[in-house]
Every structure is written in structure tokens, then in C-alpha cells.
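Undergrad: sequence? don't have it. structure:
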């Protein structure tokens, strides 16, 4: 088991409390310690100092004391409900840097954060703290969207047959070993939108798709063998077309409560440091999403 501790980064909002709750559930299942970190932004503190510089009271210290008190209340509730082993970290500085630095200091096996609900694509996700942490982190990041009632029951894993695919399956086996697992691969022909213009007829197009489907079926079979998955308890789906559409449709159809996928796209699907498919699913999916990357050698 490769997760030795968890870090939940909290801004003390209701959504980040859901994330801490989920992190506590996972920590208890794995019997590993959980750290909860809250970062007080230096920029916000400096703005407060400037606005209140004529007042003698130390509002800055009062703010820090209140933040620590809220953290302690959050931890006490989690201990009471789950019996989790919890450590607290109150940091000051640049939020993303402090989270990344503390995750490195702990060598956290999983980072857990609150995420906005589905549909908040451009305004709420792109450029958000979550995305900025995801860009810079090499650690698995679980984006929590709902208050957890139970452990994960149905998990969807979109795969591209890279090393990230096997690592994603391993993560599911670690944090949700009792969950029903569904593997999904969506395939597309290179330059598919231009093939007919290039003179590729319908028969040849269908033949090429059949070849891609068969190749994907064989690679799916090898992945299941390598991951030692129970074939009677694992479903596999192969689709032709837009991977984002198929993943979101299957998440709803199968009522999955977690999607686990790789951080980067492949080839023409890659966008910035986080693959465009991954970014769109993280922003639009109705359920929690776990983003993994290939672990360092």
C-alpha cells in the first residue's frame, strides 16, 4: 500500500469541510494519519494590516487565533465521528506554495481539497486554487464536491493505456477496494474529421474503426490482467468518439460517486500541464474526481 498519510487542504468553507470528512474516511480505512492544513494568505493579512494600521488592536493575531480554533473544532469533530489520527497545520504565505511545500514535507500520498460543483467550468475552475495546486503537484489530488455519507461505492476509471492508467486502478484498489469498478476507453481516429475529405470511404473508415476497437479490447484485457482485476466484478466499456462526453454520460448512467483518471492527456488531447480531457471532466463531473500522475521512479 503506497499511501502512508493524507493531507487535506482546507479554507474552512463548508465545501472544504466535506473534503476533510472524506479524507478522514479514507485515512481510517487505510489506518494512516491525516493532516489538515489551513493557509492564511500573506496578501490578505497585509491588506488587513494596511486598512487597520491606525487601530491599536492586533487584528492579525486575532484572525490567526480564530483560524486555529476553527481548525481544532474541525479536527475534534472528525476524531469523534471517525476516530481518525489527525494533525493540524496553520500556515501563512502564498496559498499554493504553502500547500505544495507542506505536502512535500509530509510526503503526502494523497492530497484532498474541496471542488466547486459541476458546470462551474471557466469562471470557477480555471485559475482556481485547486487547478493551480494540480498544475504544480505530482501527488494524487482528490477533488471533493459533496458531503460524504459512505465510502465510495461505484468508481469510473477512464483509461488511455499509459502508465497512468495502471496507477489509477492501483489508487482505486487502495482507497476504495470494495467499490464496483468500471473501466472506460474512448478511441478516435487521427484526423478523423478530415478523413472523408481526404478520400477515405465509408468502408475503409469502418475497417479502421474496427481495428482500433480490437486493439483497445486487447489492451484492456492486458491491463486487467496486469492489475489482477476480478473480471466478474469489473465492467469494461469501449466507445468511439469524444472522451469527455462518454465519461460524463457513463458517470450519470452508472451513478458513479468517483472518477479516477490521469493528470495529463495524450498527444493532441494535451492542454497546458493538465490534459484538456482531465480538466473538462474535473470541472463538469457531478461526482468527486481523483487525478493521478505517474509516480516518480
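TA: Looks like it came in fine. What you are looking at is a predicted structure, and each value in this text was computed from that prediction instead of being measured.
Undergrad: From now on I want contacts and neighbour counts done on CA atoms only, so please keep to that.
TA: OK.
Undergrad: Quick check: closest non-adjacent residue to residue 68.
TA: residue 90 (6.6 Å; Cα to Cα, 6 or more residues apart in numbering).
Undergrad: next structured bit after the strand or helix carrying that neighbour?
TA: Element membership of residue 90 [criterion: DSSP states H and E] is strand 86-93. Going down the chain from strand 86-93, the next helix or strand is helix 95-106, by DSSP H and E.
Undergrad: Show me where the protein has its helices.
TA: Listed in chain order, the helices of the chain (DSSP state H) span 14-30, 42-51, 59-82, 95-106, 129-136, 163-175, 202-226, 243-253, 276-284.
Undergrad: Take this one as well and set it beside the first:
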């Protein structure tokens, strides 16, 4: 993974959520002196379906492309007015996810909003952001907040995997002046069984303390592998990470969460990972997913 951010692709479905994401992409492009490409994909299947319903109408696909071109150019003007760079406008026709992934294959960062314009599909398959996060090979930023402020307080949840180390490094690259809060939430998997087996509360407390010490040692080891990452604060906490991450982000008033992409098998990769998915759903701040 590149240690610098030189090319940013902001995918837009022309919704208000995507507009906000494009402004964030513009701000980041300015901060990193990176190029910015605004991408809109016209759904070829939708255009073909409409054409079949209206066979005597002028070519609908061409009309959709022309309308999208005008809208993306207007978006580029808004980005420039907000202080961003002059963006390249790119309109493609095809499957939305496949085309986006192909265009953004060489990007250092992909930015998009948290919602799409197809609520029925999103309900069945997860949001557009989640579907893209399953397959994207570049860091993905899901922009939820207004882009008025730079990232100042960044939460980096870790599980000590290789992707966690990448997340720590990418968080520093993305937000070089922010305070990084590296956080691990650990559970106590056998506590219920121990209690059912009649183990004393004192012994269970000792078991929980041992888990905490092991987590703290693992976190120190992880950070030692990234000695170039400065201004880092660390914390381990007992709790379900699917809940604890967003709770901790709220406590810190973080405006960005950066986490490694979970999934070591094709099945878990397809599901994105329950922790990552829950964080995308529940976080009120921006969320970046970093491949391992």
C-alpha cells in the first residue's frame, strides 16, 4: 500500500450524500496535493430496461450520460468553490460496482457516501458502501459528515492482524496532524462457562485481568512495528467490539474511524466482517476501511 496519497477517486451517484463525500474528497486532495477524479457510472441495465419499455424514444442511455455529465461538472464546480482542486470528471456506463472497482484500481483512496439511490437493493444486499467495501483493493473512505473540518481525532480499532497494522499506518498518512487513538476491545469468551462450572468470582476476575494484560502486550507489540507513527494514544477495553468501537468514537468525538478490512476466507470476505459492517452502519463519523 502506498504511504502517500496521490490519486483520489470520488464515486458519486449524484445524491446529497455523494455531494458531501465529493467535498470531503476535494478537501483531502487539497491537503495531500493529490489529483481528484469524480466518477459517475450510468447503470447500463437500467438504461436498457427503460429503452425496452419506450422503444420509440430517443436513445435513453445517451440522454442519461449527457445528463450525468452536466451534473458531475456542476459537482466539480462546487468542489472547486469549496477550495478543492480542479477535478477530472469521468462518466462510465456499465455495472456500477464492477466499473467503479476497475476505474479505482490504481487509486490511493476511494471516497463515497454512505447511501445509494436504490433502497430495495440496499435492503437486500447491504448498502452500496458495504458492497464496494467487500471487494475494493484500495483504502475506502465512507464520508458521512460535512467536510468543514480536517481530521483531528482519529480512532483506529485494531485486532492485531496485518490489516490492523496497515490501518494504523494509513490513518497517519491520511491525517498527518491528527491524534491517533489506537483501540482494542476484547471479550471474555469463557467467562459464562466458568461461572456455570462454579468457578469463583475471584478466579474469573483474575482470568479477565490476564486477558487484559495479554491485549495490552499485543497492542504494544503492534505499535512497536510502526515506530514511524507518532502521536498515538492506546487503550484496551473489555467489551463487544461491534458496540465498543462506536461508543469509544463518540466518547472521543472522533471525526474519523480507520479500521483494517476483516476477512481471512472467501466467506468472511463476502460478509465484510460483522465488526466492520456494524461500524459502517452505526458510526456517525467518517469511516475508512483499509485492505490488509
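TA: That came through fine. Please read these numbers as outputs of a predicted model, since none were measured by experiment.
Undergrad: ok, back up a step: now which residue in the second structure aligns to the residue nearest to residue 68 of the first structure?
TA: With TM-score structural alignment as the criterion, residue 90 of the first structure lines up with residue 91 in the second structure.
Undergrad: Same question for residue 248 of the first structure.
TA: The alignment partner of residue 248 of the first structure in the second structure, by TM-score structural alignment, is residue 246.
Undergrad: Which residues are in contact with that match?
TA: By Cα atoms under 8 Å, 6 or more residues apart in numbering, the contact list for residue 246 of the second structure reads 279, 282, 283.
Undergrad: List buried residues within those.
TA: Buried members of those, counted by 16 or more other Cα atoms under 10 Å: 279, 283.
Undergrad: between the contacts of residue 246 of the second structure, which is closest to residue 83 of the second structure?
TA: Each of those was scored against residue 83 of the second structure by Cα to Cα, and residue 283 proved nearest at 26.7 Å.
Undergrad: And the closest one? What does it align with in the first structure?
TA: Under the alignment (TM-score structural alignment), residue 283 of the second structure maps onto residue 285.
Undergrad: Could you do residue 50 of the second structure as well?
TA: By TM-score structural alignment, residue 50 of the second structure lines up with residue 48.
Undergrad: if we can go back for a sec, I'd say the residue nearest to residue 68 of the first structure and residue 38 touch.
TA: Yes - with contact defined as Cα atoms under 8 Å, residue 90 of the first structure reaches residue 38; the gap is 5.1 Å.
Undergrad: returning to what we had before: how close does the match of residue 283 of the second structure sit to residue 15 of the first structure?
TA: Counting by Cα to Cα, to the nearest Å, the gap from residue 285 of the first structure to residue 15 of the first structure is 16 Å.
Undergrad: Same question for residue 239 of the first structure.
TA: 34 Å.
Undergrad: same deal with residue 45 of the first structure?
TA: Counting by Cα to Cα, the gap from residue 45 of the first structure to residue 15 of the first structure is 23 Å.
Undergrad: what does residue 106 of the first structure give?
TA: According to Cα to Cα, residue 106 of the first structure stands 23 Å off from residue 15 of the first structure.
Undergrad: These two: which is more packed in?
TA: Using other Cα atoms under 10 Å, the more surrounded residue of residue 106 of the first structure and residue 15 is residue 15, with 20 against 13.
Undergrad: how about the counterpart of the more buried one in the second structure, what does it touch?
TA: Residue 15 of the first structure maps onto residue 17 in the second structure, with residues paired by TM-score structural alignment. By Cα under 8 Å, 6+ apart, the contact list for residue 17 of the second structure reads 113, 114, 115, 144.
Undergrad: just to revisit the earlier point, now do the shared contacts for residue 90 and residue 38 of the first structure.
TA: The contact lists of residue 90 of the first structure and residue 38 share residue 67, where a contact means Cα under 8 Å, 6+ apart.
Undergrad: neighbour-wise, which of the two wins?
TA: Between residue 90 of the first structure and residue 38, residue 38 has the larger neighbour count (other Cα under 10 Å), namely 22 against 15.
Undergrad: quick one, what contacts the corresponding residue of the second structure for that one?
TA: Under the alignment (TM-score structural alignment), residue 38 of the first structure pairs with residue 40 of the second structure. Going by Cα under 8 Å, 6+ apart, residue 40 of the second structure touches 11, 12, 13, 14, 68, 72, 90, 91, 92.
Undergrad: hmm, 10 Å instead?
TA: 10-14, 65, 68-69, 71-72, 89-93, 96, 99-100 (Cα atoms under 10 Å, 6 or more residues apart in numbering).
Undergrad: Over to residue 263 of the second structure?
TA: When contacts are counted by Cα under 10 Å, 6+ apart, residue 263 of the second structure touches 134, 163, 269, 270, 271, 272, 273, 274, 276, 291, 292.
Undergrad: Buried ones among these?
TA: Among the contacts of residue 263 of the second structure, those buried by neighbour count (16+ other Cα under 10 Å) are 134, 163, 271, 272, 273, 276, 291, 292.
Undergrad: That'll do, ta.
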